[in-house]
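> sequence first, then the predicted structure:
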Amino acid sequence: MQFSDFGLDSKIMSTVEHLGFSEPTEIQQQAIPAAMTGHDLIASSKTGSGKTLAFIIPAMQRLSKNRALSKRDPRVLILTPTRELAKQVFTQLRMFTSGSAFKAVLILGGENFNDQVKVLEKDPHFIVATPGRLADHLSQGHFYLSGLELLILDEADRMLDLGFAEQLAQINKAADHRKRQTLLFSATLDHAQVNDFALALLKKPKRIAIGSAHTEHKDITKRFYLCDNLSHKEKLLAHFIATEVHQQMIIFTATRADTDRLSTLLTQQGLSTVALSGELNQGQRNQIMDGFSKGQQKILITTDLASRGLDLINVSHVINFDMPKHTEEFVHRIGRTGRAGSTGDAISFVGPKDWISFKNVEGFLQQKLSFDTVDGLKAKFKGIKPKKPKVESKLKDNNKSVVIAKTPKSKKNVKNTFLAQDAGDLPVLKRKQIVAPQDIENTDVDEVD
């Protein structure tokens, strides 16, 4: 299938060709036709699969072919969980709106509120935004969504995980009319809250699942290394920076403090390094990401802030200095490399504090992961063995062992409190006669709950 098979408007097709696209990705092949026919959509695909164009192209097609429902209200609203992802989506959208009659604006938290009010007063056709800041403007009546034609939720699972459910419900209510179309994209369709949310927002949606949330790019090589402590991790990091042939590298840490500390350490070693963390204001974050995307620095050190949405084609290596707290972030982190058909390397350090996260990632990917070693930097740490469950315990009395058998729990979910049960459900218990210890022979004693 080719993009020309979709029957796109000539201006849209011209932009697609100018960007060098000819054959759509799998998510684009399925999502674009479904969205162009007006269906609500709930779709999942792995990171880097091209889903941004999967909703931008049908949005542009709809505005090009259909009359607006309102002269003043925005026609398309695209919501993303983070400012970085919103900016990435906005950049791709501007490639299509440039030279057209359609205006697009970017509304982010952390930027000047009054400036955004002025932008919204110009009646844009497209709004790309983060939910929190957009809900603030909506509450104060700076714009209305009565004429909204297309609501797009990008990485809905992440928005819900970040606690934006209330703001999303507010936005949905403000644009709740029968002519609105909704496209929901999520990393996984197994997210219970996403499914519940989809039932409330979408009308008879088509479901599309490309690949699995448990799989990542085949062009990414994964390597794992056991570590004894922080110093050991730093020695391994220095080894890979010195020996791996890389273009640009992203190093993920668990905390902002680690991000700043590592950045200072590598800068002192003469390496071209920059740090990104949530405590920076939006202008500083934009400046850092713009500089890194232009190749001004070779190494970016960050928390999970940069794990999603950033399309940096020169990143050849991702290093997980710390394993992620949220298991699904592993796939998004390593998805920052191996983009646009290039190969990538993902290296992960696993110390005692990372072990549980590592085992969770192993279960999430549904595969047994092995460890590599570096000569001279082998770890003494070999992993943590799971504790064996206790089957039975013994009570010693007068040098005699009395086995206390565990009473099997009832299959019924009955709470062991009187007030939590109906009186009719309680068993009738007979009072047992008290037996003196010396009268007890080799008899098993049942444990009474």
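That came through fine. The shown structure was predicted, so the numbers you read here are calculated from the model rather than taken from an experiment.
> can we go C-alpha only for contacts and neighbour counts from here?
Fine.
> quick one: distance of stretch 104-115 to the chain centre.
Chain-centre distance of stretch 104-115: 23 Å, with CA atoms, centre = their mean, to the nearest Å.
> same deal with stretch 151-164?
Here stretch 151-164 is found 9 Å from its chain centre; the criterion is CA atoms, centre = their mean.
> ends of it, how far apart?
16 Å (CA to CA, to the nearest Å).
> could you list the buried residues of that stretch?
By 16 or more other CA atoms under 10 Å, the buried positions in stretch 151-164 come out as 151-160, 164.
> now tell me what touches that stretch from outside.
55, 76-81, 131-132, 165, 180-188, 191, 193-194 (CA atoms under 8 Å, 6 or more residues apart in numbering).
> could I have the buried ones of those residues as ChimeraX selection syntax?
In ChimeraX syntax, the buried subset of the contacts of stretch 151-164 is picked out as below (16+ other CA under 10 Å):
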select :55,76,77,78,79,80,81,131,132,165,180,181,182,183,184,185,186,187,188,194
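> of the contacts of stretch 151-164, which belong to strands?
Using DSSP state E, the members of those that fall within strands are 76-79, 181-186.
> let's bring in a second one:
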Amino acid sequence: MQFSQLALDKRLLATVDHLGFAEATEIQQKAIPTAIAGKDLLASSRTGSGKTLAFLLPAMQRLIRSKPLSKRDPRVLILAPTRELAKQVYGQLRLVVANTSYKSLLILGGEDFNQQSKALARDPHFVVATPGRLADHLEHGHLYLHGLEMLILDEADRMLDLGFADQLQAIHKAADHRKRQTLMFSATLDHAAVNQFGAQLLNNPTRIRIDSEAEIHSDIHHRMLFSDHLDHKEAQLKALLEKQDFKQLILFTATRGDTDRLAVLLSEWGYSTLALSGELNQTARSQIMQDFAAGKAKILITTDVASRGLDIPQVSHVVNFDLPKHPEEYVHRVGRTGRAGAKGDAFSLVGPKDWPSFKKLEAFLQQPLAFEAIEGLEAKFKGLVEKPKRGPAKAKPTARSGKKTGPAKRAPAKVKRPVAGLRDIGDAPMMVKKKPVQPVDDES
């Protein structure tokens, strides 16, 4: 569907055309008409589906076509869970409002509070913010939301998971009037807290579900590799970097320590590398992201701080050096590649410590994941087999009274190992005779 079929103002159509967008994505086709009609919206769509434009264009349409409710209050407030995602949204907003009289402002935690209060006093039309810092400014009276026309929550599930429920409630109460329109986007509509919170914020919303958060992105080739231990993972990583023809690559790790260590190691291998973790201050994080987006390094090594909100078309590969504990984060990690119709490759190194996370991921995706191997670096580890659970012992009647007592006490007998059987582990059945021995090497 063309954007011209979505009843957008001709000035917005000119902007869309100037930005090079031809056809609307599925979330844009369904969300834009609903939002333009003034209805509240609760929508789910996978990462990289174009949802940012799905709420920015209706917001601009409202400002163009209607009179403001207040001359001083922000007209549109967009909330995002992380600084990185807020900066990405703000970057797209700047493109949409370019060559117009509408003013926009980005409010992030970790930046100068007084400078932000001065910027808010200049009455921006759009405010993009993280909820914690915006709630602080509300509490100090640096802005009011009595005239707010649109409240947009991007990745509401993530905001709630990060503990921003109280701040979101405060923002909602500050802008609680019948003329406010609310758009809520979530990775999934099966999130109980999102539905409960949406019932408080939204007025008879239209629900749009484009695809499940657990749905594997069809443009990404997911490849799993068994790993024996830390040294084995590093050897596999080196082989992948040598064999894969990548434009830019993001390497995800579990800890800051791994991030720093691998950055040094990859530099020794001759790769231009940047390292990013949540412990860095905002200025340093922003500089690293800008440098990577500008192509100053081929590899970005990071924790989950960059699993959302990083939109760089040149990222052709993602490698999970460690699997994340939560399967939702896997989807967001690999979603950094295969964006805007491009193809991507995602490799995951699965060792004994990653096995519980791998099983959670398979259950989350509701499909088996096949394993591959690098020639000469095949792993001995092939997965762990869960021990069968034993039920409680049944009480037996005594010979003397016939009454039931507790389980009979007797000397422990030798437990006979179960007969070996076939079990599918990875992409082929194998004979499992005993539980594999846990390797001594530390993967963390």
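Received the coordinates, thanks. Since this is a predicted model, take the numbers as computed values, not measurements.
> if we can go back for a sec, any idea which of the buried residues of stretch 151-164 of structure 1 is closest to Asn112 of structure 1?
Phe164 (20.9 Å; CA to CA).
> follow-up on the earlier one: widest-spaced pair of the ones in strands among the contacts of stretch 151-164 of structure 1?
Among those, Val76 and Ser186 lie farthest apart (CA to CA), at 18.6 Å.
> re earlier: with distance to Lys103 of structure 1 as new columns, can the ones in strands among the contacts of stretch 151-164 of structure 1 be given to me in CSV?
Listed next are those as CSV, based on distance: CA to CA, whole Å:
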residue, distance to Lys103 of structure 1
Val76, 11
Leu77, 12
Ile78, 14
Leu79, 17
Gln181, 20
Thr182, 20
Leu183, 21
Leu184, 23
Phe185, 24
Ser186, 27
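> so Leu395 of structure 1 touches Val402, yeah?
Yes - counting by CA atoms under 8 Å, Leu395 of structure 1 does reach Val402; the two are 5.3 Å apart.
> show me which of these two is the more surrounded one.
Val402 (16 against 11; other CA atoms under 10 Å).
> element containing the more buried one?
strand 400-404 (DSSP states H and E).
> residue ranges of the helices in the stretch 301-444 of structure 2, please?
Remark: helices assigned in the stretch 301-444 of structure 2 by DSSP state H, counting those that start in this stretch are 327-334, 355-365.
> tell me which of these lies nearest to Asp228 of structure 2.
That would be, of those and by CA to CA, helix 355-365, which comes in at 11.4 Å.
> would you mark the buried spots in that closest one?
355, 357-359, 361, 365.
> same question, stretch 123-138 of structure 2
Residues of stretch 123-138 of structure 2 classed as buried: 123-135, 137-138 (neighbour count, 16+ other CA under 10 Å).
> residues in contact with that stretch?
Counting by CA under 8 Å, 6+ apart, residues outside stretch 123-138 of structure 2 touching it are 72-83, 86, 89-90, 102-109, 117, 143-144, 164, 167-168, 170-171.
> so Ala213 of structure 1 sits against Thr327, correct?
No - using CA under 8 Å, Ala213 of structure 1 is not in contact with Thr327; the gap is 10.9 Å.
> and Gln28 of structure 1, how far from Phe96 of structure 1?
Relative to Phe96 of structure 1, and taking CA to CA, Gln28 of structure 1 is found at 16 Å.
> for Glu328 of structure 1, same thing?
31 Å.
> can you count the residues close to Pro429 of structure 2?
Look at Pro429 of structure 2: counted by other CA under 10 Å, it has 11 neighbours.
> if we ignore the residues flanking it in sequence, what's nearest Gln61 of structure 2?
Spatial nearest neighbour of Gln61 of structure 2, excluding adjacent residues (CA to CA, 6 or more residues apart in numbering): Asp9 at 6.5 Å.
> over to Asn320 of structure 1?
Ser348 (4.5 Å).
> counterpart of that neighbour over in structure 2?
Aligning on TM-score structural alignment places Ser348 of structure 1 opposite Ser348 in structure 2.
> run a quick neighbour tally on its match.
When neighbours are counted by other CA under 10 Å, Ser348 of structure 2 comes out with 25.
> got the contact list for it?
By CA under 8 Å, 6+ apart, the neighbours of Ser348 of structure 2 are 223-225, 319-323.
> can you classify Ile42 of structure 1 as helix, strand or coil?
strand (DSSP: H, G, I helix; E, B strand; the rest coil).
> wait, it sits on Lys204?
No - Ile42 of structure 1 is beyond contact range of Lys204, at 9.9 Å (criterion: CA under 8 Å).
> and those two? which has more neighbours close in?
Neighbour count, other CA under 10 Å: between Ile42 of structure 1 and Lys204, Ile42 has more, with 24 against 12.
> ok, that one - contacts?
Counting by CA under 8 Å, 6+ apart, the residues that Ile42 of structure 1 touches are 183-186, 198, 205-208.
> output those in a markdown table; the columns should cover distance to Val16 of structure 1.
Putting those into a markdown table (distance: CA to CA, whole Å) gives the following:
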| residue | distance to Val16 of structure 1 |
| --- | --- |
| Leu183 | 21 |
| Leu184 | 23 |
| Phe185 | 22 |
| Ser186 | 24 |
| Ala198 | 30 |
| Pro205 | 27 |
| Lys206 | 25 |
| Arg207 | 25 |
| Ile208 | 23 |
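> which of those residues still touch in structure 2?
Retained in structure 2: 183-186, 198, 205-208, out of the contacts of Ile42 of structure 1 (criterion both residues aligned by TM-score structural alignment, their matches' CA atoms under 8 Å).
> all strands of the stretch 1-150 of structure 1, in order?
Remark: strands assigned in the stretch 1-150 of structure 1 by DSSP state E, counting those that start in this stretch are 41-44, 76-79, 104-107, 126-129, 150-153.
> out of those strands, which comes closest to Leu280 of structure 1?
strand 104-107 (17.7 Å).
> adding distance to Ala235 of structure 2, write the helices of the stretch 301-444 of structure 2 out as TSV.
Shown next, in TSV, are these (distance: least, CA to CA, whole Å):
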stretch	distance to Ala235 of structure 2
helix 327-334	21
helix 355-365	19
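> can you give me the strands for the stretch 151-300 of structure 1?
Under DSSP E, counting those that start in this stretch, the stretch 151-300 of structure 1 gives strands at 181-186, 206-209, 220-226, 248-252, 273-276, 299-302.
> save those strands as TSV, and put in distance to Phe240 of structure 1 too.
Output for the strands of the stretch 151-300 of structure 1, formatted as TSV (distance: least, CA to CA, whole Å):
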stretch	distance to Phe240 of structure 1
strand 181-186	34
strand 206-209	36
strand 220-226	11
strand 248-252	11
strand 273-276	15
strand 299-302	12
